[in-house]
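> Starting from these lines, generate the structure:
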Amino acid sequence: MQKNTIKTPKNIKELEECLKLADDYTYLISGCTDFMIRMRQYSIRYGRLIDLTGIDDIKYIKESASCIKIGAGTILTDIAENESVNKYIRALAQAAGKIGSTQIRNAATIAGNIANASPCADTITPLMAFNAKLKVLNGRGKIVERRIDEVVAGAGSNFLKKDEAIIEVSIPKYNENYLSAFSKLGSRTSVTISKLNAAALVKISNKNIIEDAYMFLGALAPKAFSCQLAEKVLLDKKPGMKVFKSFCEALTKQVDIAIPKRSSRYYKREAILGLAYDIFRKLFGEDILKGDME
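Alright, predicted model coming up:
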């Protein structure tokens, strides 16, 4: 009887050698928080597993003058708690800190969350908002850089070839005028899978005007996507109750456009209002809305 075999590369060179032999029955694993479920769901009984957990070369968070670089094998706990990530990519830190339980965050990796490409993957929305780039290694030793939307296909699939592996995530550093936030809604208050998630990145001028805005939504389509309706109502506006109401209307309309015939539409039309409030509060502070909401 054929069984799964496991390869355990210890460095990038050994990983390259393993990728050379990759075929349709090759699977890259790291935290295995999603793969173990897939093994049972799809009855995977035969294949070559490449275990990336022994490669210390892809476990790091480095800050340069222009970006934050995160190794593919970095666990979500380290991302959520990292000082540089919290300072420059706050939305990603918030997303990483909300995925699953403590045990899952201590095993799951950022590359695994990306490559698994679930429509509700929490790190993908902030990474898209920040226009993250991925370094991908193939079995010929070639490393190419791709945008995250060029790798994530959605609905549990990606555009990576069998002999390709993500080895690094690079996120641009924006100046102190940029603010970011992440929020999610699920069936429970913790240890929950997103029924909706969102990430926003905005630039605030010295006159408190929103000069730039990026808004991405997850769990409304096969992959996270830009919500241009919400971006439009934020641009060139001063944060306040009037803008917040327009923001809510834009997100509700986006739900109607994204899932017009889905039974969950009515729930998500209401649910996204709570998500909108949480995003707005995290971006601009409690006082922006507190007085108006009381």
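
> going forward, measure contacts and count neighbours with C-alpha atoms only.
Will do.

> In contact with Ile29, which residues?
Ile29 is in contact with 35, 49-53, 112, counting by C-alpha atoms under 8 Å, 6 or more residues apart in numbering.

> go again using 6 Å as the cut-off
50-51 (C-alpha atoms under 6 Å, 6 or more residues apart in numbering).

> can you check Thr102 too?
Contacts of Thr102 (C-alpha under 6 Å, 6+ apart): none.

> Output the longest helix belonging to this protein.
If you go by DSSP state H, the chain has its longest helix at helix 265-284.

> buried residues in whichever helix or strand comes after that helix?
Following helix 265-284 in sequence order, the next helix or strand is helix 287-293 (DSSP states H and E). By neighbour count with 16 or more other C-alpha atoms under 10 Å, helix 287-293 contains the buried residues 288-289.

> contacting residues around helix 287-293?
Outside helix 287-293, the residues within contact range by C-alpha under 6 Å, 6+ apart are Gly240.

> and if you look at stretch 268-276?
By C-alpha under 6 Å, 6+ apart, stretch 268-276 touches 248, 252.

> if we go to 7 Å?
Stretch 268-276 is contacted from outside by 183-185, 248, 251-252, 255, using C-alpha atoms under 7 Å, 6 or more residues apart in numbering.

> List the buried residues of it.
The neighbour-count check on stretch 268-276 (16+ other C-alpha under 10 Å) flags 268-269, 271-276 as buried.

> Repeat that for stretch 40-53.
47-53.

> Off-centre distance for that stretch?
Remark: stretch 40-53 is offset 23 Å from the chain centroid, using C-alpha atoms, centre = their mean, to the nearest Å.

> hmm, back to that, so how far is the longest helix of the chain off the chain centroid?
18 Å.

> same deal with stretch 144-159?
How far stretch 144-159 lies from its chain's middle: 12 Å, per C-alpha atoms, centre = their mean.

> One more: stretch 213-220?
11 Å.

> Same question for stretch 66-74.
Centroid separation between stretch 66-74 and its chain, computed with C-alpha atoms, centre = their mean, is 13 Å.

> got the contact list for that stretch?
With C-alpha under 7 Å, 6+ apart, stretch 66-74 has contacts from 53, 58-63, 109-111, 166-173.

> how about a cut-off of 6 Å?
58-62, 109, 111, 167-173.

> Can you tell me the SS state at Lys238?
coil (DSSP: H, G, I helix; E, B strand; the rest coil).

> which non-adjacent residue is nearest it?
Ile209 (4.6 Å; C-alpha to C-alpha, 6 or more residues apart in numbering).

> what about the one you found, how many residues close to it?
By other C-alpha atoms under 10 Å, 16 other residues sit near Ile209.

> Could you do Asp163 as well?
Every residue meeting other C-alpha under 10 Å relative to Asp163 is counted, giving 21.

> can you give me how far the one helix or strand Ala181 maps to is from the chain middle?
Element membership for Ala181, per DSSP H and E: strand 178-185. Relative to the centre of its chain, strand 178-185 is centred 11 Å away, using C-alpha atoms, centre = their mean.

> Please give the structure of this sequence too, so both can be compared:
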Amino acid sequence: MSYFAPDSLTDALSHLAGEPGQIVAGGTDVYPARGRRPAADRYLDVTRIAGFAEVSHGQEGTRFGAAVTWSDVVRADLPPVFDGLKAAAKEVGSIQIQNAGTLAGNICNASPAADGVPALMTLDAQVEIASAARGVRRVPLEAFLTGVRRTALEADELVTAIWIPAQPDGMRGAFEKLGARRYLVISICMTAAAVAVDAQGRIFDARIAVGACSAVAQRLRQLEQDVIGLSPDAVTVTETHLAPLFPIDDVRGAASYRLDAVGAQIVRAIRAAGTR
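Alright, predicted model coming up:
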């Protein structure tokens, strides 16, 4: 077994191009995710690469390096539209997991119940990807996640950052999670919302995403359109709005329960994000 922890992106990409292996960011789910499969022969640790642990925020948007942890997100000085992402960060495992686990690792793990994904989707997140052969490209998060534990990453690529474009002024975020207990639990369902209201308290922009109710978290675009012009307290959720969701029955909850619960959860998230 080999372990390589470079301090430059060039060295990391050269190593990956030579013989692909398991990429490690926070490493909190490397062994649990393998199940009964044997451990990988090669590991590439990206946490020491220059700039990967930085959060930068400016007029053009916000960039989270691939080694930015959930604790880094909580501490970052970011506008209220990121409140949903910060709330999700506080729900990821324990404090110890939040100190080690990364945003990039969360999306690359591609679990249907990844807590960070719905909030990132409401921010129109893009995934910055690099390879030695093809350089750097950006992929919308919704296109990056292709299924359960599957992403658009090629074998010689690694995620270098998560990029958030500039957000509308006055928009706020919120996050709701339902689990069997308060902490250290995999989500039964979860909802993130980003909402902007006008001076009369009417919604003029909204983004709503639901996780753990389908193979990949889903934006509810019909609902986003239908809430425009409403006050947050007047929002209702119908079966049509939930049509993009395909929850499963498992040990955490039945599909029917998930749909019932997420409908109420969406309303709470919208009201929380829409409160001025």
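
> follow-up on the earlier one: in strands, which of the buried residues of stretch 40-53 of the first structure fall?
With strands taken from DSSP state E, the overlap with these comprises 47-51.

> show me where the stretch 1-150 of the first structure has helices.
Ranges of helices in the stretch 1-150 of the first structure, per DSSP state H, counting those that start in this stretch, are 12-20, 35-41, 76-81, 83-88, 90-96, 102-105, 110-116, 124-129.

> Point out the most buried one among these.
By mean neighbour count, with neighbours taken as mean count of other C-alpha atoms under 10 Å, helix 124-129 ranks first of the helices of the stretch 1-150 of the first structure at a mean of 28.

> looking at the second structure, where would I find the counterpart of that one?
Helix 124-129 of the first structure lines up with residues 117-122 of the second structure when matched by TM-score structural alignment.

> just stretch 164-173 of the first structure next, same as before
The counterpart of stretch 164-173 of the first structure in the second structure, using TM-score structural alignment, spans residues 157-166.

> what's the spacing between that stretch and its chain's center?
Stretch 157-166 of the second structure sits 12 Å away from the centroid of its parent chain (C-alpha atoms, centre = their mean).

> The strand holding Ala181 of the first structure vs the second structure, average distance?
Following the fit onto the second structure, the mean deviation recorded for strand 178-185 of the first structure is 1.3 Å by mean C-alpha distance after the TM-score superposition for the first structure.

> about what we covered before: superposed on the second structure, what's the mean shift for the longest helix of the first structure?
Mean deviation for helix 265-284 of the first structure: 2.7 Å (mean C-alpha distance after the TM-score superposition for the first structure).

> chain center to the match of helix 124-129 of the first structure: distance?
For stretch 117-122 of the second structure, the distance to the chain centre is 5 Å (C-alpha atoms, centre = their mean).

> Tell me which residues are up against it.
In contact with stretch 117-122 of the second structure (C-alpha under 6 Å, 6+ apart) are residues 84-85, 192, 194, 207, 209-211.

> can you list those in a markdown table and add secondary structure and distance to Pro112 of the second structure?
Putting these into a markdown table (DSSP: H, G, I helix; E, B strand; the rest coil; distance: C-alpha to C-alpha, whole Å) gives the following:
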| residue | secondary structure | distance to Pro112 of the second structure |
| --- | --- | --- |
| Gly84 | helix | 18 |
| Leu85 | helix | 17 |
| Ala192 | strand | 14 |
| Ala194 | strand | 20 |
| Arg207 | strand | 19 |
| Ala209 | strand | 12 |
| Val210 | strand | 10 |
| Gly211 | strand | 6 |
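
> which one of the residues you listed is nearest Val74 of the second structure?
Val74 of the second structure has its nearest neighbour among those in Leu85, at 8.4 Å by C-alpha to C-alpha.

> Which residue is the nearest non-sequential neighbour of the counterpart of the closest one in the first structure?
Alignment note: Leu85 of the second structure maps to Leu92 in the first structure; criterion TM-score structural alignment. Spatial nearest neighbour of Leu92 of the first structure, excluding adjacent residues (C-alpha to C-alpha, 6+ apart): Pro126 at 5.5 Å.

> And for Lys69 of the first structure?
Lys69 of the first structure sits nearest to Ser170 (C-alpha to C-alpha, 6+ apart), 4.5 Å away.

> once aligned to the second structure, how far is whichever helix or strand that neighbour is part of on average?
Using DSSP H and E, the element containing Ser170 of the first structure is strand 164-172. Overlaying the second structure shows strand 164-172 of the first structure at a mean distance of 0.9 Å from the equivalent residues (mean C-alpha distance after the TM-score superposition for the first structure).

> surely Glu157 of the second structure meets Ala130?
Yes - counting by C-alpha atoms under 6 Å, Glu157 of the second structure does reach Ala130; the two are 5.5 Å apart.

> What lines up with the residue nearest to Lys238 of the first structure in the second structure?
So, by TM-score structural alignment, Ile209 of the first structure is matched to Arg202.

> repeat for Lys268 of the first structure
Under the alignment (TM-score structural alignment), Lys268 of the first structure maps onto Arg258.

> what's the spacing between that match and Ala119 of the second structure?
For Arg258 of the second structure, the distance to Ala119 of the second structure equals 18 Å [C-alpha to C-alpha, to the nearest Å].

> And for the nearest residue to Gln126 of the second structure once chain neighbours are set aside, the neighbour number?
Excluding the flanking residues, the one nearest Gln126 of the second structure by C-alpha to C-alpha, 6+ apart is Pro140, at 4.2 Å. Using other C-alpha under 10 Å, Pro140 of the second structure has 16 other residues around it.

> can you tell me which residue in the first structure aligns to Pro140 of the second structure?
Looking across to the first structure (by TM-score structural alignment), Pro140 of the second structure lines up with Arg147.

> can you check Ser187 of the second structure too?
Checking TM-score structural alignment: Ser187 of the second structure goes with Ser194.

> and that match, what is it in contact with?
120, 184-186.

> and what of Phe4 of the second structure?
Applying C-alpha under 6 Å, 6+ apart to Phe4 of the second structure gives the contacts Leu44.

> Apply 10 Å and report the result again.
11-12, 15, 23-24, 42-46 (C-alpha atoms under 10 Å, 6 or more residues apart in numbering).

> Which one of those is nearest to Ser2 of the second structure?
Taking the contacts of Phe4 of the second structure together and measuring to Ser2 of the second structure by C-alpha to C-alpha, the closest member is Arg42, at 4.8 Å.
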